[in-house]
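A.B. asks: I'll drop the sequence and a predicted model, then ask my questions.
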Amino acid sequence: MFKKVFRILVVIFLFTFIASNIISEYFIDLQGISIEGVYACKGKRLGKITLDRYYPPSEIWKKARSLGYSGLLHTGFGEPDDQGNGLYVDAQIKDRGYRLFLERTRDSEWKKIVVYSHRISNSCLVPHSVLKKDITGILDALGIDTNELQGLKFTHDYDLPWFTLSLL
């Protein structure tokens, strides 16, 4: 009887220990603060959001250059006018590097703009509220109305031994 109870307790202990280590290394995210494990978080990315209004990429690019942001305006990809297909803007805030993409969607009028980002450098231990504030500040500086901006969601990238895991 004692051996049976002892085995059950050992199995429960081992299961709890292994499960808690796996969860803490890969999946725990408290208020956007990732707990680093053996395979550390590689960064966060802003998911795609659609802006409520149309902003010509060429005008956003002029504003970005006047503010000292680097980046590139993309043209010649089939857009019906000379306003550009999209652009990316590189911004540095504190020790975090942002690369925001603003692209026109290829709908019938080319009048929708989608915003998303590459991996934000040094963002693993930064709360979502700080990243949202930074990105909102960048978009405000570019002349984009952020009062009605909803749904800023971030994806976390973890490099595991066989693949990259992305979690919302």
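C.D. replies: Yep, that arrived. Because the structure is a prediction, the values reported are computed rather than measured.

A.B. asks: from here on, contacts and neighbour counts on C-alpha atoms
C.D. replies: Fine.

A.B. asks: Counting neighbours, what do you get for residue 129?
C.D. replies: By the criterion of other Cα atoms under 10 Å, residue 129 has 11 neighbours.

A.B. asks: my bad, residue 23
C.D. replies: By other Cα under 10 Å, 13 other residues sit near residue 23.

A.B. asks: What separation is there between it and residue 45?
C.D. replies: 21 Å (Cα to Cα, to the nearest Å).

A.B. asks: Just the helices from the protein, written as ranges.
C.D. replies: 2-26, 57-66, 128-141 (DSSP state H).

A.B. asks: what about versus this one:
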Amino acid sequence: MPSANNKADLIAVTIKEFAKLQALLAQLPPEFALVKEDDVSIKDVVAHRAHWIDLFLGWHADGQAGRHVHIPAIGCKWNQLADYDAALCGRQMDMGWDAAWGALRKAHAALGDFSDDTSDLALYGVPMKGAGRKWSTGRFAEAAGASHYRSASKYIRARLRTSG
């Protein structure tokens, strides 16, 4: 699927992919969301997605404030991402299903507000400030939102298929 390249498309794809994810999650009994397979639960995936939206919003805020932007996170390089995600899962271990789903809804709303409040030029006209990459702010927003929603939906559909 091609990436959005303007504000309207970013908002549309974010809403579309979140709606698909929401529809899948509505089918799940809460206890199923907590069942681990290969040491990962649907709750873990949902909480992870919420965290990455928060990371993106932090990256953007840091760049706008002229602070160093730590991508993917402070003290973490991309080749250390598996360890970072494992540690994140450990920090979120005691988070319940309602809290994880609530965190994702809250993060999605914050991402929506960000997209609504940011101009097309600021989203797609230049690379994201402080990121040190060619990606635009809108591309980062899509990666944190719609792309992550899409991969979470794919994971949940696979789990539903294997559960019978």
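C.D. replies: Cool, got the structure. This structure is a prediction, so every number in the text was calculated from the model and none was measured.

A.B. asks: TM-score them against each other, please.
C.D. replies: TM-score for the superposed chains, counting by TM-score structural alignment, normalised by the length of structure 2: 0.25, backed by 78 aligned residues with a Cα RMSD of 5.7 Å.

A.B. asks: of all the helices of structure 1, which lies closest to residue 91 of structure 1?
C.D. replies: helix 128-141 (7.7 Å; Cα to Cα).

A.B. asks: Show me which positions of the closest one end up buried.
C.D. replies: Buried residues in helix 128-141 of structure 1, counted by 16 or more other Cα atoms under 10 Å: 128, 131, 134-136, 138-139.

A.B. asks: now, which of those residues sits nearest residue 159 of structure 1?
C.D. replies: For the buried residues of helix 128-141 of structure 1, the nearest to residue 159 of structure 1 is residue 128 (20.1 Å; Cα to Cα).

A.B. asks: What separation is there between the closest one and residue 135 of structure 1?
C.D. replies: 10 Å.

A.B. asks: now swap in residue 100 of structure 1 and tell me
C.D. replies: From residue 100 of structure 1 to residue 135 of structure 1 the distance is 8 Å (Cα to Cα).

A.B. asks: repeat for residue 89 of structure 1
C.D. replies: Residue 89 of structure 1 sits 11 Å away from residue 135 of structure 1, going by Cα to Cα.

A.B. asks: Same list, the helices of structure 1, but as a markdown table with distance to residue 157 of structure 1 please.
C.D. replies: What follows is those, written out as a markdown table (distance: least, Cα to Cα, whole Å):
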| stretch | distance to residue 157 of structure 1 |
| --- | --- |
| helix 2-26 | 10 |
| helix 57-66 | 28 |
| helix 128-141 | 14 |
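
A.B. asks: Run through the helices of structure 2 in chain order.
C.D. replies: Going by DSSP H, structure 2 shows helices at 7-26, 30-33, 42-64, 81-91, 97-117, 120-124, 137-144, 146-163.

A.B. asks: Turn the ones you listed into TSV, including mean neighbour count.
C.D. replies: Shown next, in TSV, are the helices of structure 2 (neighbours: other Cα atoms under 10 Å):
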stretch	mean neighbour count
helix 7-26	17
helix 30-33	15
helix 42-64	21
helix 81-91	13
helix 97-117	17
helix 120-124	17
helix 137-144	23
helix 146-163	17
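
A.B. asks: Can you verify my assumption that residue 50 of structure 1 contacts residue 114?
C.D. replies: Yes - assessed by Cα atoms under 8 Å, residue 50 of structure 1 is found in contact with residue 114 at 4.5 Å.

A.B. asks: Nearest spatial neighbour of residue 70 of structure 1, chain-adjacent residues omitted?
C.D. replies: residue 90 (5.2 Å; Cα to Cα, 6 or more residues apart in numbering).

A.B. asks: Give me the distance between the one you found and residue 61 of structure 1.
C.D. replies: 11 Å.

A.B. asks: Counting neighbours around each, name which of these two comes out higher.
C.D. replies: Each of residue 90 of structure 1 and residue 61 has its neighbours counted (other Cα under 10 Å); residue 61 has more, 24 against 17.
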